[in-house]
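Colleague: Sequence first, then the predicted structure:
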Amino acid sequence: MKMKLSLIFPIVATLLVGASFPGRVDSKANTSAHGGKTEIATLAGGCFWCTESDLEKLPGVIDVVSGYSGGVLENPTYEQVSSGKTQYLEAIQVTFAPEQVTYEQVLDQFFRHIDPTDDKGSFVDRGSQYRSAVFYHNQMQQQVASKFMMEIEDLGVFKKPLKTELRPFKTFWKAEDYHQDYYKRNPIRYNYYRYVSGRDSYLDEIFGDNRKENPVTLRQMIDAKKVLTHGKTYTKPSDEELKSKLTELQYYVTQEDGTEPAFNNAYWDNKAEGIYVDIVSGEPLFSSTDKYRSGTGWPSFAKPINDAFVVKETDYRLIYPRTEVRSRFADSHLGHVFKDGPAPTGLRYCMNSAAMKFIAKKDLKAEGYEEYLYLFED
């Protein structure tokens, strides 16, 4: 069993001077000093230093408190909880303004900053006290959380089954003072712990390493996958199916991260109106309305149709790092994005024709992409 503090660095005695013992926290919704109604969400996602930091960044969140939930022992201490013998989980209580942010949006922020597929711990912290859970306070929270978690499961973005527990809230005990706002009080130590924990590298792998600059919510991904008018979903076939479906070049580009020849591919000079979709899954990727002639010999676009369908990752296959572009659900290698494109984005999405299928404007309805006809309206 690993304990965060002893794993990375000892708690110095000075931190304990003036620290208070935990106290039970009232979880009822009330009226805040801000003058509006507030609600409470209780969540466990591993290290509460990290979950506190991540949830406080969500607009509409008023306060986040680190503590312990899920056990029965009165006034548990950090040492008791970290032993793994108390049934408590490291947790946070999130006070938020429902007029500004919904309970689902709080859950969305939470799930995009944890590993919900691990029921044996969380990243470097191992043990039942670090597993993830949603403690619902009322029937509404239970219903919202249950539905949202099923949608996340169906989305498949985490690539493994969810193991996050959905449990009724009973008690929450505030952790010792030195745990509160730890990321603010001890930024160097916190950043070092967070880096070595592997949390951010995992999240970059799942959501793309541009997730902070260009965040895409789970709700956006869920809605994008449904495709508003047809309820269409996007999945990746088995490797056997892919080999039978794709040409040798298409398989090489999408599955082996290959690159097709410049000026000798299907769409580099295509001027027809329409959209480009993933050759593997059919995910809508780019529109002819954003296509331009870059002179590189590959189809180039200023932006995707919807950021929810693309993931950006750092590619180190060459001497210098590049930003790779992959499809969200099929995980197909599409190409790379560069910062030498036209206004207003200044970006050049340099794609492989072999990774895409072109659907002409006149065929959008027949092919199930009628909702993208708006792209070609004046």
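Modeller: Received it, and whenever you're ready, just let me know what you need. Numbers count the residues shown, from 1 in each chain.
Colleague: Every contact and neighbour count from this point should use C-alpha atoms.
Modeller: Will do.
Colleague: Which elements pack onto the longest helix seen in the chain?
Modeller: The residue-count maximum for a helix in the chain (DSSP state H) belongs to helix 139-155. Judged by 3 or more C-alpha pairs under 8 Å, 6 or more residues apart in numbering; DSSP states H and E, helix 139-155 is in contact with helix 103-111, strand 132-136, strand 165-168, helix 218-226.
Colleague: ok, and here's another one to check against it:
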Amino acid sequence: MRFPSFPTIIRTFSLYNLTRIHNLPAAYRAIPAPFTRNTTVFRSMPTIPFLGSLFGSQQKDMTDYPVKKSDDEWQAVLSKEQFRVIREKGTEAPYTGEYDKHMPSEGTYTCAACQAPLYRATHKFKSGCGWPAYFDSIPGAVIRHTDSTLGMERTEITCSKCGGHLGHVFKGEGFPTPTDERHCVNSVSLNFSKEDKEA
């Protein structure tokens, strides 16, 4: 029996007890409970800082964003948790965010740091991943970057106005949406307005 690679095992352990496992190869079923009980492998799951350092780190974002502030200036306008997620590329715990189950019929989700419009309420869908999920963004509102943390390659998304970390985007997961994409976004990176705002 071929056993999974070390980075794959670490990634699986980091997803413990978040959702349910499905369609895993036989090698994973050999991992004893409680590591496999009530777990699903989502590529969006947060990284563990000290483990992430073993397998690489996110490349520094060299994009020239219109809104520029120093760390001190951001800390003055963001909460401690917002700063950790938006400016330090952290991840909020799944199923805890304000907008995870928030399903309005109209309105706009904006960047919590600079108030730039990012997503329409009509872009949001129920994915069950534990974070707000959107199948598309307002055109030009987000920028995609390669994130190579924890031994796997993901696509990070940031606000195009201030560079604030939003989350990650995944494609080809089979959700019945127009784009077959899932923008997995931290609630703490967002605000919501009942108005339809333009980018």
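Modeller: Nice, thanks for sending it over. Everything quoted here is computed from the prediction, not taken from an experiment.
Colleague: What span of structure 2 is the longest helix of structure 1 aligned with?
Modeller: Per the alignment by TM-score structural alignment, helix 139-155 of structure 1 matches no residues in structure 2.
Colleague: what's the matching residue for residue 286 of structure 1 over in structure 2?
Modeller: Alignment note: residue 286 of structure 1 maps to residue 119 in structure 2; criterion TM-score structural alignment.
Colleague: same thing with residue 320 of structure 1?
Modeller: That one, residue 320 of structure 1, aligns with residue 152 by TM-score structural alignment.
Colleague: now swap in residue 298 of structure 1 and tell me
Modeller: So residue 298 of structure 1 corresponds to residue 131, using TM-score structural alignment.
Colleague: Hmm, residue 93 of structure 1 is touching residue 45, no?
Modeller: No: contact between residue 93 of structure 1 and residue 45 fails when scored by C-alpha atoms under 8 Å: they sit 11.5 Å apart.
Colleague: what's the closest non-adjacent residue to residue 142 of structure 1?
Modeller: residue 136 (5.4 Å; C-alpha to C-alpha, 6 or more residues apart in numbering).
Colleague: do you know how far residue 70 of structure 2 is from residue 166 of structure 2?
Modeller: Residue 70 of structure 2 sits at a distance of 19 Å from residue 166 of structure 2 (criterion: C-alpha to C-alpha, to the nearest Å).
Colleague: So the two - more neighbours on which side?
Modeller: When residue 70 of structure 2 is set against residue 166 and neighbours are counted by other C-alpha atoms under 10 Å, the residue ahead is residue 166, at 29 against 8.
Colleague: Quick check: that one is in a helix.
Modeller: No: according to DSSP: H, G, I helix; E, B strand; the rest coil, residue 166 of structure 2 belongs to no helix; its state is strand.
Colleague: Tell me who's in contact with the aligned residue in structure 1 for it.
Modeller: Matched to structure 1 by TM-score structural alignment, residue 166 of structure 2 sits across from residue 334. Counting by C-alpha atoms under 8 Å, 6 or more residues apart in numbering, residue 334 of structure 1 touches 253, 254, 257, 324, 325, 326, 327, 351, 352, 355, 356.
Colleague: Okay, and which of those residues map to helices?
Modeller: 253, 254.
Colleague: biggest helix in structure 2 by residues?
Modeller: Across structure 2, the longest stretch assigned as helix under DSSP H is helix 6-14.
Colleague: That one maps to which residues in structure 1?
Modeller: Taking TM-score structural alignment, helix 6-14 of structure 2 hits no residues over in structure 1.
Colleague: Tell me which helix or strand comes right after that helix.
Modeller: Going down the chain from helix 6-14 of structure 2, the next helix or strand is helix 26-29, by DSSP states H and E.
Colleague: Without its sequence neighbours, what residue ends up closest to the residue most central in space within structure 2?
Modeller: The centroid of structure 2 falls nearest to residue 167 when counting by C-alpha atoms, centre = their mean (2.9 Å). Nearest-residue entry for residue 167 of structure 2: residue 185, 4.5 Å, with adjacent residues in sequence omitted and distances by C-alpha to C-alpha, 6+ apart.
Colleague: Tell me which residue of structure 1 matches up with that neighbour.
Modeller: Using TM-score structural alignment, residue 185 of structure 2 lines up with residue 351 in structure 1.
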